[in-house]
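S.K.: for reference, the sequence and a predicted model appear below.
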Amino acid sequence: MEDVLIAVIAGCEIGFWVVLATGLLARYPLRLRRTGATLLLCVPLVDLVLLAATAVDLRNGATASAAHGLAAAYLGYSVAFGHSMVRWADEHFAHRFAGGPPPRGRPAYGRARTRHEWREFGKAAVATAVACGLLLAMIVLVGDADRSQALRGWLARLGAILAIWSLWPITHTLWPAKPKERARRG
C-alpha cells in the first residue's frame, strides 16, 4: 500500500495545480469570475482526499511507513503555505491576463526582508505543528507502537527541518541584507 499512498500524494500535488490553474483560467482569460472563485475554493479539497486515503489505509491495519509520514508533512505544509501559493499564482494571472499590477516580489533587503523571512518561518512553524499533530493522531489511530514506529521518526525530522529553517530569519535579523551599490560609470 505504500506505493499506492505515494501515488496518492503525487496525484494530490498534481491535483492542487490542476484545480488552481483551472480556477485561474476560468477567472481571468474566460472571465467567469464566480466559477473561478468556486474552483479556487475547492483547492483545499485535494488535501481532504489525501487525509482520507491516509486515514483509511491506517484504519485498515496498515503498518505506518515513510509514506504516511510524508503525507502528514505534505498536508502540514499545504495548510500553512497553500493560501500564499494561491495568492502568488493569482497575482501572476491577474497581471498577465487582466491587466493587474505587477506581482509583489520578496523584499530584497532591510527590515522588510527580515519581516518577510520571519513570516515565512512562522508558516513553517505552523506547517510543522499541523504535520506533527497529524502524526500524533495517526500514532493514536494505529494504537500499536510497533506499527507506528516510522511516524515517530517523522516527528524528529520535521523538528530538524524547522530548526534549520530558523537559521534563515535569524541570519537576516543579525545581518540584514543591504542594498547593493550600483557600479559607477566613468
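M.R.: The structure has been received and is ready for your questions.
S.K.: alpha carbons only for contacts and neighbour counts from here, please
M.R.: Will do.
S.K.: buried set for stretch 154-163?
M.R.: By neighbour count on 16 or more other CA atoms under 10 Å, the buried set for stretch 154-163 is 154-155, 158, 162.
S.K.: narrow those to those in helices?
M.R.: 154-155, 158, 162 (DSSP state H).
S.K.: how about TSV for those residues, with distance to P44 added?
M.R.: Below are those laid out as TSV (distance: CA to CA, whole Å):
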residue	distance to P44
W154	23
L155	24
L158	22
L162	24
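S.K.: sorry, back to before: just the buried residues of stretch 154-163 now: which is nearest L58?
M.R.: W154 (16.0 Å; CA to CA).
S.K.: might you report the residue contacts of the residue nearest to the closest one when sequence neighbours are not counted?
M.R.: Spatially, and ignoring its direct neighbours in sequence, W154 is nearest to G69 (5.8 Å; CA to CA, 6 or more residues apart in numbering). The neighbours of G69, taking CA atoms under 8 Å, 6 or more residues apart in numbering as the test, are 135, 150-151, 154.
S.K.: and here's the other structure:
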Amino acid sequence: MIVAFILAAEIAFWAVLAAGLAVRYLLRRRRASTVMLLAVPLIDVALLTATAWDIRNGGEPSYAHGLAALYLGFTIAYGHSVIVWADAHAAHRFGGGPRPPRIQRYGKERTAYEWRLWTRTLIAGVIAVLVIEAMILVIDDAGGTTPLRGTEGAALRAVAIHAAVALYYTVWPGKAPASEVVPDAEARAR
C-alpha cells in the first residue's frame, strides 16, 4: 500500500507542478498558479499521514516505509528548487522570459554548485533519518525495525557519495576547454 501511495505522491507532485505552471503561463493566472504551487507540500503531508497511519495500525515495517521517509526528505530539501527550476524553464518557453542560466561545468562555480547540492542532500538525509527514527519509536519493536535501519543506511550512503562528488570537484575543479574560454577585456583590447 505504501509503495502505491509513494508513486501516487510522485505523480501528484509532477501533475500539480505542471498544472500550476500551465495556469501561470498558458492561462496567465499568476495568483491561481501560486495557490496551486503552494499546495505541493500537502502531498508530502498526505504521504506522511498515510505512512504513520499504516505503521500505527500494525503495518509490518518495510523498506517501503523507509522509502516514504527518503521521499519526504528529498521533497522537503529539493522540492522548492525543483519548482523554481521548472518555473524558470516554463517562463522561458511559454512566458517570454530569459533563458535560464546553464550550470557551469568547470571551475569554482561548479565546485560551489556541487557543495550547495550536497547541503540539500544532507538536509534530505537528516530529515529521512529523523522520520525513520520517529517510526522506530512508534513501533517499539527492535526486531521489526531492520528494514527501516537499512533505509537509514541508504540515506547516509547517499549523503556520503554526494560528499565524494563535491569533494572531487573541489580537488579537481577542471578547466574549460580552450574553445569555451572567453578572452578577458585586456586580451580583446590588444
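M.R.: Done, it's in. Owing to the predicted nature of the structure, the values given are computational and were not obtained by experimental measurement.
S.K.: next, the TM-score between them, please.
M.R.: TM-score of the superposed chains, computed with TM-score structural alignment, normalised by the length of structure 1, equals 0.94; 180 aligned residues with a CA RMSD of 1.1 Å.
S.K.: trace the residue nearest to W154 of structure 1 over to structure 2, please.
M.R.: Matched by TM-score structural alignment, G69 of structure 1 corresponds to G66 in structure 2.
S.K.: host element of that match?
M.R.: Assigned by DSSP states H and E, G66 of structure 2 falls within helix 63-94.
S.K.: sorry, back to before: ok, the match of G69 of structure 1 to D44 of structure 2 distance?
M.R.: Distance of G66 of structure 2 to D44 of structure 2, given as CA to CA, to the nearest Å: 14 Å.
S.K.: cool, and G144 of structure 2?
M.R.: G144 of structure 2 sits at a distance of 25 Å from D44 of structure 2 (criterion: CA to CA).
S.K.: so which of these two has more stuff around it?
M.R.: Each of G144 of structure 2 and D44 has its neighbours counted (other CA atoms under 10 Å); D44 has more, 22 against 14.
S.K.: looking for the alignment partner of the more buried one in structure 1.
M.R.: For D44 of structure 2, the aligned position in structure 1 is D47, judged by TM-score structural alignment.
S.K.: name the nearest residue to that match, sequence neighbours excluded.
M.R.: Among residues not flanking D47 of structure 1 along the chain, L75 sits closest, at 6.4 Å (CA to CA, 6+ apart).
S.K.: residue contacts, H95 of structure 1?
M.R.: Applying CA under 8 Å, 6+ apart, we find H95 of structure 1 in contact with 101-103.
S.K.: any idea how far it is from R34 of structure 1?
M.R.: Computed as CA to CA, the H95 of structure 1 to R34 of structure 1 distance reads 19 Å.
S.K.: again, but for G105 of structure 1
M.R.: Plainly put, G105 of structure 1 is 27 Å away from R34 of structure 1 if you go by CA to CA.
S.K.: more neighbours: these two, which one.
M.R.: Set G105 of structure 1 next to R34 and count neighbours by other CA under 10 Å: R34 wins out with 12 against 7.
S.K.: got a list of what the aligned partner of that one in structure 2 touches?
M.R.: Correspondence of R34 of structure 1 to structure 2, assessed by TM-score structural alignment: R31. The contact partners of R31 of structure 2, by CA under 8 Å, 6+ apart, come to R24.
S.K.: quick one, what contacts F13 of structure 2?
M.R.: Applying CA under 8 Å, 6+ apart to F13 of structure 2 gives the contacts 40, 43.
S.K.: where's the aligned partner of it in structure 1, which helix or strand?
M.R.: The alignment partner of F13 of structure 2 in structure 1, by TM-score structural alignment, is F16. In the assignment (DSSP H and E), F16 of structure 1 maps to helix 2-27.
S.K.: following that helix, which helix or strand comes up?
M.R.: helix 33-41.
S.K.: now do the helix holding F16 of structure 1: distance to the chain's middle.
M.R.: 13 Å (CA atoms, centre = their mean, to the nearest Å).
S.K.: and it, what's buried?
M.R.: So helix 2-27 of structure 1, judged by 16+ other CA under 10 Å, has buried residues 5-6, 8-9, 12-13, 15-16, 19-21, 23-27.
S.K.: test my guess that G110 of structure 1 contacts K178.
M.R.: Yes - under the criterion of CA atoms under 8 Å, G110 of structure 1 makes contact with K178 at 6.0 Å.
S.K.: so which of those two has more stuff around it?
M.R.: Set G110 of structure 1 next to K178 and count neighbours by other CA under 10 Å: G110 wins out with 15 against 11.
S.K.: residues contacting that one?
M.R.: Neighbouring residues of G110 of structure 1 by CA under 8 Å, 6+ apart: 176-179.
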